[in-house]
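Visitor: Attaching a predicted model along with its sequence, questions to come.
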Amino acid sequence: MQRWLSKYRYVILFWLCFGVFRTSLADWNPIPSGSMRPTLVEGDVVLVNRVAYDLKLPLSDISLVKLDNPQRGDVVTFTSPKDGERLIKRIVGIPGDTLEMKNEVLWVNGTPATYADVQDIREPFAAGQTLAAVKLTEQVNTSKRTVQFIPQVRALRDFGPVVVPADSYFMLGDNRDNSADSRYIGFVPRRLLIGRAHHILASAQILDNWMPRFRRFGTPIL
């Protein structure tokens, strides 16, 4: 055993360092569903900065140092407070915000979002099935992103007003009518945030022929 450890000590050291790096500093996250369409699509693999907000004890939710505060518009990975599943959504509400949704229109602190650049599209929904959808640009104050709606899908299009508690965040998927977000799982405590997703590392057409989408490699997440 001692000879084996001596022989492979550099390999063992490498994997230990790699493990600490991935659980503490940076990570990648595959996108298995369409809840963040059109920003992220099935088959994207995103880079996640685990120290964007907190330096945590490896393999835990314990924050050692707070480095920065999450902002509205950040795309983040987090652990669902409902069932522990790892999710990726967009922050639309920070502590103290009053949020409301009226017929799909998001209101933040009494101000409605504005919508522009409307496009009619077809959205993949089930195996071999597409539905009519609408893609548009949503802007709340200085935060701007592309979202989409699927009118034929039953979804929670009205809620609130609700006030985001201290040290918690309200998440929405960009695919508003096909996302299990804070409308269903509740507010997300800061301790459950994993990190901020900032670039697409790689992408493949996992719903079709698994061919790579080279044009998406390295693109920033807006």
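Guide: All right, it came through fine.
Visitor: going forward, measure contacts and count neighbours with C-alpha atoms only.
Guide: OK.
Visitor: can you map out the helices along this structure?
Guide: In the chain, the helices defined using DSSP state H lie at 2-7, 9-24, 182-185.
Visitor: I'd like to know which of these is closest to residue 124.
Guide: With distances scored as C-alpha to C-alpha, the stretch of the helices of the chain nearest to residue 124 is helix 182-185 (22.3 Å).
Visitor: tell me the contacts of residue 135?
Guide: Listed by C-alpha atoms under 8 Å, 6 or more residues apart in numbering, the contact set of residue 135 reads 38, 117-121, 146-149.
Visitor: Leaving out sequence neighbours, find the closest residue to it.
Guide: residue 148 (4.3 Å; C-alpha to C-alpha, 6 or more residues apart in numbering).
Visitor: Distance of that neighbour relative to residue 167?
Guide: 28 Å (C-alpha to C-alpha, to the nearest Å).
Visitor: neighbour count winner among those two?
Guide: Neighbour comparison, residue 148 and residue 167: the larger count goes to residue 148, with 27 against 14 (by other C-alpha atoms under 10 Å).
Visitor: Span of stretch 101-108 from start to end?
Guide: OK, stretch 101-108 end separation, C-alpha to C-alpha: 9 Å.
Visitor: Second structure for comparison follows:
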Amino acid sequence: MKKVLSFIWNWVVPIAIGVIAYLLITTFWINIVTINGDSMDPNLLDQQKVVVQKTQNLKRGDVVVFDAREEDPRIKAGNKDYVKRVIAVAGDTVQYKDGTLYVNDKKVDQSFISTDEQNAGTASSFGSSWSLQSLSSTGLWKQDDQNKSVVPKDSYFVLGDHRSVSNDSRYFGFVSKKHVVGKIHVPFWYSTTVKDNIAKENQHYFA
């Protein structure tokens, strides 16, 4: 009997505690995900592993993971989650003009991406000047998001850092807060340069 109790105490209990702790952490706090694709290049690379913090308290500049099956009506088969950067939050206006991105009529510091991505990449299929109103009137966006001039309540406007290849809010509309999985954090084993680039827009959002 003593051997059985000793076995339970020394082996079964620690393993059970570990499993429970793992489930609690991955369900309610953090998880590890692998970046799939180049839409956040060069700040997040294809197949790079990152930490996702499960939080609903998001700010402009945060990089987030969300369930794209609920947001992108033209999502490719086999895809599930997208990783993008929050550009605007509820109540914000967004406008792009000749290489400059504005949120609430204030210029956004985009030094975290190349000049080419700030210009041609952001213009992409939508020309050298666009706004939420013009994007939401293209017919590409989800029905509920069409003909909007400001970001709706509990929603976000997101863009990829690699604008020329990114499938983001320009193409499918706003991301609902309830579909956000969490906020990206770059693990310690990546270079300081990469981590600084991820945080840069959040620290210096407006020029």
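Guide: Now that the structure is in, tell me what you want to look at. Fair warning: this is a prediction, and the values are worked out from it, not measured in the lab.
Visitor: follow-up on the earlier one: including distance to residue 48 of structure 1, could the contacts of residue 135 of structure 1 go into JSON lines?
Guide: Output for these, formatted as JSON lines (distance: C-alpha to C-alpha, whole Å):
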{"residue": "38", "distance to residue 48 of structure 1": "19"}
{"residue": "117", "distance to residue 48 of structure 1": "29"}
{"residue": "118", "distance to residue 48 of structure 1": "30"}
{"residue": "119", "distance to residue 48 of structure 1": "30"}
{"residue": "120", "distance to residue 48 of structure 1": "31"}
{"residue": "121", "distance to residue 48 of structure 1": "29"}
{"residue": "146", "distance to residue 48 of structure 1": "20"}
{"residue": "147", "distance to residue 48 of structure 1": "21"}
{"residue": "148", "distance to residue 48 of structure 1": "24"}
{"residue": "149", "distance to residue 48 of structure 1": "26"}
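Visitor: now those residues: which count as buried?
Guide: Using 16 or more other C-alpha atoms under 10 Å as the burial test, those include 38, 146-149 as buried.
Visitor: Could you single out the nearest of those to residue 28 of structure 1?
Guide: Of all those, residue 28 of structure 1 sits closest to residue 38, with 19.2 Å by C-alpha to C-alpha.
Visitor: Just tell me what the closest one corresponds to in structure 2.
Guide: In structure 2, residue 38 of structure 1 lines up with residue 42, judged by TM-score structural alignment.
Visitor: can you tell me how far its match sits from residue 90 of structure 2?
Guide: Distance from residue 42 of structure 2 to residue 90 of structure 2, by C-alpha to C-alpha: 27 Å.
Visitor: Would you confirm that residue 170 of structure 1 contacts residue 92?
Guide: Yes - between residue 170 of structure 1 and residue 92 there is a contact under C-alpha atoms under 8 Å: 5.8 Å.
Visitor: When the two are compared, which one has more neighbours?
Guide: Taking neighbours as other C-alpha under 10 Å, residue 170 of structure 1 and residue 92 compare with residue 170 leading, 26 against 23.
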